[in-house]
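A.B. asks: okay, here's the prediction I keep looking at, along with the sequence it came from:
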Amino acid sequence: MLYMVQMAVKKPHDIDSDIWTDIITREREYGQTYMKNGQFPHIWRVVGKFANVSIFDVESNDVLHQILAGFPLFPYMDIQVTALAEHPSALKK
């Protein structure tokens, strides 16, 4: 199943900079694990924001939730998920 996931990060004002740097490092490593295995094939930065639009290709809602909840930035994110389906007007590959 394909999902469009919009993630916006809300950095706490009072978080220690070393702790924040560690979270960001772990976030990148965690995300790249799913990029490499094909479950997180696309990510785009939203210009001017600490946010992204991503595509996930996973087996179910539950699998997607498990992946998203595992992101180190999860407690600081506002996440919107949209399930996707093929469009009948799309060019076939």
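C.D. replies: In hand now; what should we look at? Numbers count the residues shown, from 1 in each chain.

A.B. asks: please count neighbours and contacts with C-alpha atoms only from this point.
C.D. replies: OK.

A.B. asks: my guess is Phe71 meets Tyr30, correct?
C.D. replies: Yes. Counting by CA atoms under 8 Å, Phe71 touches Tyr30, with 6.6 Å between them.

A.B. asks: and here is the other one:
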Amino acid sequence: MLFHVRMNVELPHDLPEKDVADILQREKAYSQELQRTGKWRHIWRIAGQYANISIFDVADNDELHQLLCGLPLFKFMDIQVTPLLRHPSAVRADDS
């Protein structure tokens, strides 16, 4: 199943820089591994915001939930999820 996921990040201003650096390093490693496996198909930054729009390709809602909960930044995120279905007028068969 494909999911459109918007993630807005709000780090506390009083979080020590050392902790921020550690979380960001772990976040990058985790997200890149999910990208390599094909679970996290696309990721785009939203200009001017600490946010992204991503496409996940997972078995079901539960798998998506587990992957998102595993994000080191999860507790600092507002996440919006939209399930996606192939549109009947789509001309490409290779993007499902």
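C.D. replies: Arrived safely, thanks for sending. Computed from a predicted structure; not experimentally measured.

A.B. asks: tell me how they score on TM after superposing.
C.D. replies: Taking TM-score structural alignment, normalised by the length of the first structure as the basis, the two superposed chains have a TM-score of 0.98; 93 aligned residues with a CA RMSD of 0.6 Å.

A.B. asks: before we move on, the earlier item: neighbour-wise, which of Phe71 and Tyr30 of the first structure wins?
C.D. replies: Per other CA atoms under 10 Å, whichever of Phe71 of the first structure and Tyr30 has more neighbours is Phe71, with 19 against 15.

A.B. asks: contact partners for Gly31 of the first structure?
C.D. replies: Shown in contact with Gly31 of the first structure (CA atoms under 8 Å, 6 or more residues apart in numbering): 40, 71.

A.B. asks: in terms of helices and strands, where is it?
C.D. replies: Assigned by DSSP states H and E, Gly31 of the first structure belongs to helix 17-36.

A.B. asks: mean distance, that helix to its aligned residues in the second structure?
C.D. replies: Helix 17-36 of the first structure, aligned to the second structure and superposed, deviates on average by 0.5 Å (mean CA distance after the TM-score superposition for the first structure).
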